[in-house]
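In: pasted the sequence and its predicted model underneath.
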Amino acid sequence: MTPLRIGVVGAGRISGAYLRTLGGLDGVRVVAVADLDAERARRAAASAPGARVIDLPSLLAADDVDLVLNLTVPAAHAEVAHAAIAAGKHVYGEKPLAATTGEARDVLAAAALAGVRVGCAPDTVLGTGVQTARAVLDSGELGRPLAATAFMVTPGHELWHPDPEFYYRPGGGPLFDMGPYYLTALITLLGPVHRVTGMSAAPVPSRTIATGPRAGTVFDVEVATHVTGVLEHASGVLSTLLMSFDVWAGRLPHIEVHGSAGSLSVPDPNEFDGPVEIHRADRPGWHTVPPSAGYRGAGRGYGTADLAQALALGTPHRADGRLAYHVLDVMESLLESADTGRVVTVGSSCERPAPVPAGLTPGLTPG
């Protein structure tokens, strides 16, 4: 198929992972890079042979840009998405889809009117880890799913990131930063969420940057850094969620799903692969499940390539804006529940994206 031509907006740390992946896929080609810092854009473009460095208005006006890959900070996601849509471009963004569900609704509505597609990270769920776990669940080997747990605990990103303030501002925090990986995985495995109840806290009011040229800089925390809650899926499954930037060490599993016939251990949803293990009632002990589904060797950018292939085939893409909107809605609902002390019904729903069969499809063959 003809490669989908991509203009990258935002050349921060995550752009390197995208550019490395996209450069090895047949169905996409990076043609332009834009960033507020021109030197940073030049460094990023160096890893995308043939890509030019231009400003944002020029990128949006370019005839050879089919899709805008929006890798800006969360507060700018909606603004850049709207600009791309207004220019007639498809858009794929880093998570979250927008800072609020209100902004996200407007993005999806604008895209529908313009006839363009919206995709959104995370695409880690397209790898062999979550997809193999889904194949086990869909096969019925675990019996009827009853419950799940999802834990992400860390002492905070200021320990390794040289400019971590945005993680502690609206649109950040452990829930908005890491929650999309875990929630997208839970929804991929168990379907959409109907109701939530949550609690939250910000026990450490300020953080200190530990690395880089700004080491020692102290900044205020503006969001909850410890969020926990229970999700009631539309299927009736109950998932327990814990997201925290306030835990120095933990041995909690990433995700486990428990069914009437056994339990399933799911690898880190921030990664594309990893061991899937099953403990069946009729076969005690944990046993590794060989990879049986998902894109092998995937990396950040496969969601964009999946969108490119779906465009060529006229099929839905998997890392879809409506799924990302539902994830955002669940996160906002959790924080609303934490603020009000009430169970909150999630206003949106979504379809489980289509499973990824084993192996790579032709449009995603490494070049």
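Out: Sure, I can see it.
In: going forward, measure contacts and count neighbours with C-alpha atoms only.
Out: Noted.
In: and the strand or helix carrying Leu231, what does it pack onto?
Out: According to DSSP states H and E, Leu231 maps onto strand 226-233. Packed against strand 226-233 by the contact rule (3 or more Cα pairs under 8 Å, 6 or more residues apart in numbering; DSSP states H and E) you find helix 173-190, strand 193-201, strand 238-244.
In: which residues are contacting stretch 47-58?
Out: 9, 16, 19-20, 23, 30-36, 38, 41-42, 45 (Cα atoms under 8 Å, 6 or more residues apart in numbering).
In: take the one below as the second:
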Amino acid sequence: MGQPLAKTGPEAAPLRIGIVGCGNIIAAYLATFPRLATVRLVAVADLDFARAEAVAAGQSGVRALSVDQLLADPEVDLVLNLTIPAAHAGIALRAIAAGKAVYGEKPLAATTDEARKVLEAAAAAGVVVGCAPDTVLGTGIQTARKAIDDGLIGAPISATATMVTPGHERWHPHPDFYYLPGGGPLLDMGPYYVSALVTLLGPVASVIGAASHTRGSRTIGTGPRAGETVPVSTDTHVTGVLVHESGALSTLVMSFDAVATQSANLEIHGESGSLIVPDPNHFDGDVKLRSLGGSDWEVLPVSAGYADSARGFGLHDLAGTPAGSEPRAGGQLAFHVLEVMESVLESAALGQAVKVASWCERPEAVPLTNVSR
């Protein structure tokens, strides 16, 4: 098995990463890794071995392996799981069984039942689980969090989170999975928004949801299948109210049906001020404050978070997490976020409020940090 993750700090050896899944998202990680002294890519694997070979050919010192070979490789400390959501749990469980830490793309697993098995296996094996999105570690969300923690808006009362698009079939050449059970706007984009809300306002105790869909099929707008229709078998407009343990109320609107919106992606309202928070799918952006009695919005200076961060900084954060501690973009947060989203959909189906059984610590704040190799 790979080396333990107990060493932290500048003197620690880089965390040796093996990637399973060489689809489109891998490019973002490959662009970030050269900036991080804490991690080193050593191997890649894909069911289509030619894709793994193509990635390895462009990366010095990186080997193309089969999935089985990578999971068994003693030179791999952590498996970065970039497979499709349906395969997340299976790959994670196999990596854990091999004694390796795991960091996955969102969601942690396709269902909370599968995700629970991953966390239980990791606890039994004594290995770390991390999970995207790591956008919450950037200066956008973290500057907003510091504003809340510093009392700039007083006691938080409510939040709104809005994501409106007419549908991914307009740009994605193979959008089928977005319109199947397990897809839809909430499970696709919700992890960014709900992770941000939990980071800003703390865990969620219960939810109320409603959902609908307006069309039975979608027409692909680009690529080799342009003009082909795909069936819709999941809700494509979801709204919900999240009751945070603190008493704050967050309202979600996630839509693949509507055309556009002028609403801010995230707004946080408190007794003495309101915040406009940048897009939680991005790492940075302006945080704006309007104080009670003020006449206009002011842009707050960047004051927290990993500066100039990008996809993959969650692995950097994990590499520096003390042994026995939960990473900020960790499995417990990812599990809670997944259960919140499942609970919203369950509430929509039942027509009644649903309690959220899981709980997670509000992740530790990130001080303003410049990371340079």
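Out: Structure received. Values in this document were obtained by computation on a predicted structure and should not be read as measured data.
In: just to revisit the earlier point, which residues in the second structure does the strand holding Leu231 of the first structure align to?
Out: Across the second structure, the stretch matching strand 226-233 of the first structure (TM-score structural alignment) is residues 237-244.
In: just the residues contacting the matching stretch, thanks.
Out: Residues outside stretch 237-244 of the second structure that contact it (Cα under 8 Å, 6+ apart) are 184-186, 201-213, 249-257, 344-345.
In: try 7 Å this time
Out: Contact with stretch 237-244 of the second structure is made by 185-186, 202-213, 249-257, 344, as judged by Cα atoms under 7 Å, 6 or more residues apart in numbering.
In: and what of stretch 74-84 of the second structure?
Out: So stretch 74-84 of the second structure is in contact with 1-3, 15-21, 88, 95, 100-105, going by Cα under 7 Å, 6+ apart.
In: pull out the buried positions in that stretch.
Out: 75-83 (16 or more other Cα atoms under 10 Å).
In: same check on stretch 110-125 of the second structure?
Out: Buried-residue list, stretch 110-125 of the second structure, by 16+ other Cα under 10 Å: 110-112, 114-119, 121-122.
In: ditto for stretch 17-27 of the second structure
Out: In stretch 17-27 of the second structure, counting by 16+ other Cα under 10 Å, buried: 17-22, 26.
In: now Thr2 of the first structure: closest residue in space that isn't a chain neighbour?
Out: Gly27 (6.8 Å; Cα to Cα, 6 or more residues apart in numbering).
In: can you tell me what part of the second structure stretch 287-297 of the first structure aligns to?
Out: Alignment of stretch 287-297 of the first structure against the second structure: residues 298-308, by TM-score structural alignment.
In: ends of that stretch, how far apart?
Out: End-to-end distance for stretch 298-308 of the second structure, by Cα to Cα, to the nearest Å: 22 Å.
In: check the offset of that stretch from the chain's centre.
Out: With Cα atoms, centre = their mean, to the nearest Å as the basis, stretch 298-308 of the second structure stands 20 Å off its chain's centre.
In: check stretch 167-181 of the second structure too.
Out: For stretch 167-181 of the second structure, the distance to the chain centre is 19 Å (Cα atoms, centre = their mean).
In: other residues contacting that stretch?
Out: Under Cα under 7 Å, 6+ apart, the answer for stretch 167-181 of the second structure is 183-184, 218-223, 225, 230, 232-234, 256-257.
In: do the same with stretch 291-307 of the first structure
Out: Identification of contacts with stretch 291-307 of the first structure by Cα under 7 Å, 6+ apart yields 17-18, 21-22, 27-28, 92, 123, 126-128, 131-132, 135, 272, 317, 319, 356-360, 364.
In: just the buried subset of these, please.
Out: Burial of these was assessed by neighbour count (16+ other Cα under 10 Å); the buried members are 18, 21-22, 27-28, 92, 123, 126-128, 131-132, 135, 272, 317, 319, 356-360, 364.
In: among those, which are in helices?
Out: 18, 21-22, 128, 131-132, 135 (DSSP state H).
In: mind putting the residues you listed in a markdown table, distance to Phe166 of the first structure included?
Out: Listed next are these as a markdown table, based on distance: Cα to Cα, whole Å:
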| residue | distance to Phe166 of the first structure |
| --- | --- |
| Tyr18 | 20 |
| Thr21 | 25 |
| Leu22 | 26 |
| Thr128 | 31 |
| Gln131 | 31 |
| Thr132 | 34 |
| Ala135 | 36 |
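In: skipping adjacent residues, who's closest to the aligned partner of Ala358 of the first structure in the second structure in space?
Out: For Ala358 of the first structure, the aligned position in the second structure is Leu368, judged by TM-score structural alignment. Spatial nearest neighbour of Leu368 of the second structure, excluding adjacent residues (Cα to Cα, 6+ apart): Ala304 at 3.8 Å.
In: residues in the first structure aligned with stretch 120-127 of the second structure?
Out: So stretch 120-127 of the second structure sits over residues 109-116 in the first structure, by TM-score structural alignment.
In: try stretch 200-207 of the second structure
Out: Mapping stretch 200-207 of the second structure onto the first structure (TM-score structural alignment) gives residues 189-196.
In: for the second structure, what spans make up the helices?
Out: Under the criterion DSSP H, the second structure contains helices at 26-32, 49-57, 67-72, 85-97, 112-125, 139-149, 184-201, 313-319, 331-350.
In: out of these, which gets nearest to Lys288 of the second structure?
Out: helix 139-149 (8.5 Å; Cα to Cα).
In: list of residues touching that closest one?
Out: Residues from elsewhere that reach helix 139-149 of the second structure (Cα under 7 Å, 6+ apart): 136, 196, 200, 277-278, 283-287, 302-307, 365-366.
In: end-to-end on the match of stretch 200-207 of the second structure?
Out: Start-to-end span of stretch 189-196 of the first structure (Cα to Cα) is 17 Å.
In: ok, of the ones in helices among the buried ones among the contacts of stretch 291-307 of the first structure, which one's closest to Leu323 of the first structure?
Out: Using Cα to Cα, those come closest to Leu323 of the first structure at Gln131, 16.1 Å.
In: distance of the equivalent of that closest one over in the second structure relative to Leu350 of the second structure?
Out: Mapped onto the second structure by TM-score structural alignment, Gln131 of the first structure lines up with Gln142. Gln142 of the second structure sits 35 Å away from Leu350 of the second structure, going by Cα to Cα.
In: perfect, that will be all.
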